[in-house]
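Student: Sequence and predicted model, in that order:
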Amino acid sequence: MKKDIWHDALNEADEKWAGEYAEILRKDAEAKADNTAPAAQNGMEKTNPVSQKPRKLPKWTGWAAVAACLCLVLITVAATGGFNRRQVPAQPTTQQVDVQPTTQVEGTTAVRPSDAPQTSENPTDPVVEASVPATSQTPAPQNSDYEMQTPDTYYEASITADSYCRAAMVPPSPTYFPGGELPVWNTEEYSHIEENSFLSVLTSPFSTFAADVDTASYANLRRLINSGQTIPEDAVRIEELINYFHYDYAEPADGEPFGVTMELTDCPWNSEARLLLIGLQAQKLDAEALPASNLVFLIDVSGSMNSPDKLPLVQRSFMTLAENLGEDDRITIITYSGQETLVLDGVSGGEQARIMGTLEELQASGCTNGEQALRMAYDAAERHFIPGGNNRIILATDGDFNVGVTSEGELARLVQHKAQKGVFLSVLGYGMGNYKDNKMEAMADNGNGNYYYIDDIAEARKVLVEEAGGTLFTVAKDVKLQVEFNPAMVKGYRLIGYENRVMAAEDFADDTKDGGELGAGHQITVLYEIIPAGSDFEIPTVESRYGQTQDDAPTLTNTDEWLVLNIRYKEPEGIESTLLTYPLAADAYTPGLSANAFWAAGLAHWGMELRHSEYVGEMAVSDSEWVRQMEDLATDDFRQECISLIRKSLRIDYPLY
């Protein structure tokens, strides 16, 4: 048997040495036979040992033997099916992989282990057979060169285009996930919010902040609640929850940019405090009086926008806006991914078919070089600048910048410098998973614009059509509010919300410091908790060598006032601010909350509960009676939807009656 194997091996060996080696084997076998003949002595069998020395073979025969062994190994492997089979170990059931499920993307080829049974028409196309639900078998997303290795199996996503971009490096969804569940992949970013605390009037008599009419936080919160996701505390900006809704405020007097409403009433969650409401109503403009617009649609078409809630919704949003453009309007469309592209350059708003067609043809792919695109957009806006008109860039993105200038601070400085040339910036945020709220808010705040989150087409219509005057047409810029409290009447106060808009008191009169922008018809609502003088409510103070009691307050002439509201603003094209002053008389307190104050207070406390605030106090919006009273004030679809969101987020049971 052994000899047969050797001969089989020799058949596979090189002809150069096979014959010689066979002759050596033959002679060696004959020599062994001569020296091992049996001999019988005294009736017993006995083997005579070999007495002669073994034959010394040439050195090259050793290498020949090694080669023959290798041939034998190859023959054995070929007989068992080759190297193209290996057993896939059993998958662990406790491994957690932080990857978001994605949808089928055309042009994607998944390369999987080759040890699985062949199921495709092409026998050379290896696939893995895995016992998981069909819904979890999703190929790797487009625009990715991402590689992932699980404990026992290896997957590789091979993408046909737009690779090597971090924006597009969405982790792929492999065929198998331990436990059969697809983990959620989430890299959303929000700026940290350090909640405002109570301040003593003796040490901090001024409360100064920039106006803010952004509403992105509310719309984003709606998305989080409706999708059943955990709500990050920093995603809740209380002032934006309140400012999403309209209130019954005084209209502006003739010649003034806005009207002012102030109410002082009971604080529903703190029995030792008063609740101050300040409401600003910007002047409204008739459609016929609106100036011509020079709009630049700056659209992110990078790979990260390849999702139904991103680029397709962006296209529908801008189409909705385009339907309301006029002949005198000028429209520029710039797209950006790995490179920026000027798609339309200053065409008339009357060319709606051309604008619509251009929007419809947009496709997502590539990296996200937002910096160069922003520069191109500002250049285009300046090139088509309309004196006295509405010159504005509308940026639509998920905020996932990853090429060029990418940090929040750098982007803010870029748009702040460009804003000095009279071009405003509005930011529309889209999508989820990699949403960068912090960058978009910073750009809007520093670019003389507003920030909105678009989660569906209804929100797009609200922002771009129903409230287009406020979104697109600024009536007052660099708006700052400063409340000076009278220490004879007020012991301490706490501003609710506006944490990222607070300014130093000395910046109020500094016209080089940026404020907020008010569009036509916009409203601003501000809430304060106020602790009256003489209250036992403890407010942190700083030790003073020269005294720090209410009796130490300086002698005042206006002791019959709770406070004075100071407002500074500039005309849309102005460079110097105008000061307006509104005192609140000592008899302004009214027990019981008005409809305005009740709704705003409910939203403020809802936000505090979601943020797990230390100031939630004695009240809970989750109390069914409070929600029922808010429901009585839900006079439109937006407020009714809000009641539903409050119920979902705080898990309030139905019915309430």
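Tutor: Right, received. Where do you want to start? Numbers count the residues shown, from 1 in each chain.

Student: C-alpha only now, for contacts and for neighbours.
Tutor: Fine.

Student: Where does S197 sit: helix, strand or coil?
Tutor: Classification of S197 using DSSP: H, G, I helix; E, B strand; the rest coil returns coil.

Student: Could you find the closest non-adjacent residue to it?
Tutor: R494 (5.8 Å; Cα to Cα, 6 or more residues apart in numbering).

Student: what's the burial count for the one you found?
Tutor: Residues near R494, counting by other Cα atoms under 10 Å, number 19.

Student: Confirm it sits in a helix?
Tutor: No: remark: R494 does not belong to a helix; assigned using three-state DSSP, it is strand.

Student: Please verify my assumption that it contacts E529.
Tutor: Yes: judged on Cα atoms under 8 Å, R494 makes contact with E529 at a distance of 5.1 Å.

Student: ok so, going back, wait, what's in contact with the residue nearest to S197?
Tutor: Residues in contact with R494 (Cα atoms under 8 Å, 6 or more residues apart in numbering) are N196, S197, F198, L199, Y528, E529, I530.

Student: Now rank those residues by neighbours and give me the top one.
Tutor: Within these, most neighbours by other Cα under 10 Å means I530, with 27 neighbours.

Student: nearest spatial neighbour of E571, skipping sequence neighbours?
Tutor: Using Cα to Cα, 6+ apart, the closest residue to E571 is A476 (5.2 Å).

Student: For whichever helix or strand that neighbour is part of, which helices and strands make contact with it?
Tutor: Per DSSP states H and E, A476 falls inside strand 474-485. Under the contact definition 3 or more Cα pairs under 8 Å, 6 or more residues apart in numbering; DSSP states H and E, strand 474-485 sits against strand 206-210, strand 516-519, strand 561-570.

Student: Alongside the first one, take a look at this:
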Amino acid sequence: MQSHSQYYLRGEVKDENGQGIYNAKIFLSSKGTIPFYTGSSGAFGIPLSTPTDSIIFMADGYETIKTLTDARKYNTYTLKFASANALVAKHKLYSLVPQNADDVTETYYNQGETYTNLIENDFTFAEKYPETGFALNINRASYSNIRRFLNNNMTVPPDAVRIEEMLNYFDFADKANTDRDNFSCATQLTQSPWDVGKRLLFIKFKAPYINVDTAPPTNLVFLVDVSGSMENPNRLPLLKDAFKMLVNNLRDKDTIAMVIYGGIVGTYLQPISCKYKDSINRSIDKLEASGETPGEAAIRTAYALAERMYKKEANNRIILATDGDFNVGQTTDKELEDLVVTHRNSGIYLTCLGVGMGNYKDSKLEILAKKGNGNFAYIDNIYEAEKVLISEFSKTMYAVANDASVNVYFNPYYVKRYRLIGFDNRKELLENSVAELEGGEVGSGHSLMAVFEIEPVDAMYDSIMRNNPDVNIAQLQLHYKVPQSDQQVVKNFSVPNNFEDFNTCDSSIRFATSVIMFGGLLKQSELWENLNWEDIIKIARNSAMENDFSQKEFVALVGKAKIIYEPYRKKKKKEQE
């Protein structure tokens, strides 16, 4: 019997100053698309079956290099610092799905509001592209922003509709799951209500829990926009009430500081223990709106303050609260993105709270949160503030996973085509970016859902194959980093062919489907032409939990949208005829 030699590739990755680069991503030709990472000193070790291989190194802020490597010797690689232009070119994707070349989109402006230009994911042939992926995050701003438009009897900008964030807004956790210490995953395959020839694959992740009572101290820097645009009741006054609620919920061992910007930028409140809640709340009460919006200088000041307060064992976070209307200094989405990405690996998280209407800059806050290794919510009323900062406090404030993403490997023997619903990419990134995922932050105990629309191969319609749970139609690979640690975690999950008729599926699956359909109709694209309001309302009413306020509110919101949208839909159909 012939034996095969086993080699071990060892080396280190340094910058131009000779410093080791932590968490540089490594791809080897023989290992496919699964990445490896350097340790805290920049060193790495990878087993190989051949003495030589093609290797690629990638790291934020550095130029990518591709070369040959030799496992028979120790290798040292130097990555050059990327120029500002190169940094922009390396901005990452939210999902790895091939796009149609003729996809187009338009910038949306409504009374000064701006939203990221998105390209919807379309169907992809599994035989040609069996592997795809998406980033995990706990952003849920899209849903409350949609609610704001509809409650004001307005149509919603299509690019404001991010279906993955709409799903994130609700808790679809598997109630039978009792593992609080590890990521869990449950999948369900069912029929698509809008296309009898398609299936829906639901993937539900549940994040580990942190016990907030015994958790390490929290160091928070409130970065508050007090410019003139913030004077309306649904902006600074709303945020003042929200921050006071948060302060009252913090522990004595937690610390607060505050930076404000409006005409000038300054540290309004030096770091103070939350033991002195009354004093902190009096300072919050005194905030007033006036002046311009020097957001760039404010962000730099907040990070400098957070770095002085930083403790490795603590939960270190900046909470930026604004309508996003930056008008002094670096103000474009890309300039602000490059500013925040330099702090991505600092151990300081960034939570963005958006407020207001008319000049609300959703695009800026979405990018800042994603690049700042944080999360993003839109606060349209005091009840939403309570949901984000109090009832979901641990989900918002305590990260259990960084740079989290999922790779999906479809089995072409069972899956003909697939479409990832939501996780749409920015148009300019599809044109300029390398094919690399932008992982997200996941909070304590958060439930996350991703959904694929699938066209099975013909054999899957056979009665035997249709209900054969021994068949795996896909494999999942969850990647994330443990916060405040060099540890890179990879977890594998199988996706069985556990098809169940839609009408008998768990109510959480049916309700999630109504949320997807709702987002699809608001998108108003050709991908969702088979949808109608009556079907959504019927599914939502039959699946909403009686004791769940958010789900019952959703049913009412769909009814309101139907009244707003039906005249537009009929007019558009008549024009097409």
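Tutor: Looks like it arrived, so ask away. Because the structure is predicted, anything quoted here is derived from the model rather than measured.

Student: whereabouts in the second structure does the strand holding A476 of the first structure align?
Tutor: Using TM-score structural alignment, the residues of the second structure aligned to strand 474-485 of the first structure are 399-410.

Student: so how far is S426 of the first structure from the counterpart of I367 of the second structure in the first structure?
Tutor: Matched by TM-score structural alignment, I367 of the second structure corresponds to A442 in the first structure. Noted for A442 of the first structure: a distance of 11 Å to S426 of the first structure, by Cα to Cα, to the nearest Å.

Student: Also S271 of the first structure?
Tutor: The value you get for S271 of the first structure to S426 of the first structure, if Cα to Cα is used, is 41 Å.

Student: try A588 of the first structure
Tutor: As judged by Cα to Cα, A588 of the first structure and S426 of the first structure stand 38 Å apart.

Student: before we move on, what about A68 of the first structure?
Tutor: Taken as Cα to Cα, the span from A68 of the first structure to S426 of the first structure is 77 Å.

Student: again with A216 of the first structure
Tutor: Taken as Cα to Cα, the span from A216 of the first structure to S426 of the first structure is 12 Å.

Student: same question, D623 of the first structure
Tutor: Here the criterion is Cα to Cα. By it, D623 of the first structure lies 38 Å from S426 of the first structure.

Student: Looking at these two now, which is surrounded by more residues?
Tutor: For D623 of the first structure versus S426, neighbours defined as other Cα under 10 Å are more numerous around S426 (22 against 11).

Student: residues contacting that one?
Tutor: S426 of the first structure neighbours (Cα under 8 Å, 6+ apart): R392, I393, I394, L395, A444, G447, N448, G449, N450, Y451, T471, L472.

Student: part of a helix, is the second one?
Tutor: In other words, I393 of the first structure. No: counting by three-state DSSP, I393 of the first structure is not part of a helix but strand.

Student: aligned partner of C71 of the first structure in the second structure?
Tutor: Per TM-score structural alignment, C71 of the first structure is not aligned with anything.

Student: How many residues are close by C71 of the first structure?
Tutor: Residues near C71 of the first structure, counting by other Cα under 10 Å: 18.

Student: SS state for it?
Tutor: Assigned with three-state DSSP, C71 of the first structure falls in the helix class.

Student: Can you tell me the centre-most residue of the first structure?
Tutor: Y435 (1.2 Å; Cα atoms, centre = their mean).

Student: what sits against the residue nearest to that residue when sequence neighbours are not counted?
Tutor: What sits nearest to Y435 of the first structure in space, not counting adjacent residues and going by Cα to Cα, 6+ apart, is E188, at 4.6 Å. Contact analysis of E188 of the first structure by Cα under 8 Å, 6+ apart lists M432, G433, N434, Y435, K436, D437.

Student: If I align to the second structure, which of these are still contacts?
Tutor: Retained in the second structure (both residues aligned by TM-score structural alignment, their matches' Cα atoms under 8 Å) from these: M432, G433, N434, Y435, K436, D437.

Student: Mind putting those residues into a markdown table with secondary structure and distance to V236 of the first structure?
Tutor: Output for these, formatted as a markdown table (DSSP: H, G, I helix; E, B strand; the rest coil; distance: Cα to Cα, whole Å):
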| residue | secondary structure | distance to V236 of the first structure |
| --- | --- | --- |
| M432 | coil | 16 |
| G433 | coil | 17 |
| N434 | coil | 17 |
| Y435 | coil | 15 |
| K436 | strand | 14 |
| D437 | helix | 11 |
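
Student: Return the members of those residues classed as buried.
Tutor: For these, a burial check counting by 16 or more other Cα atoms under 10 Å picks out M432, N434, Y435, K436, D437.
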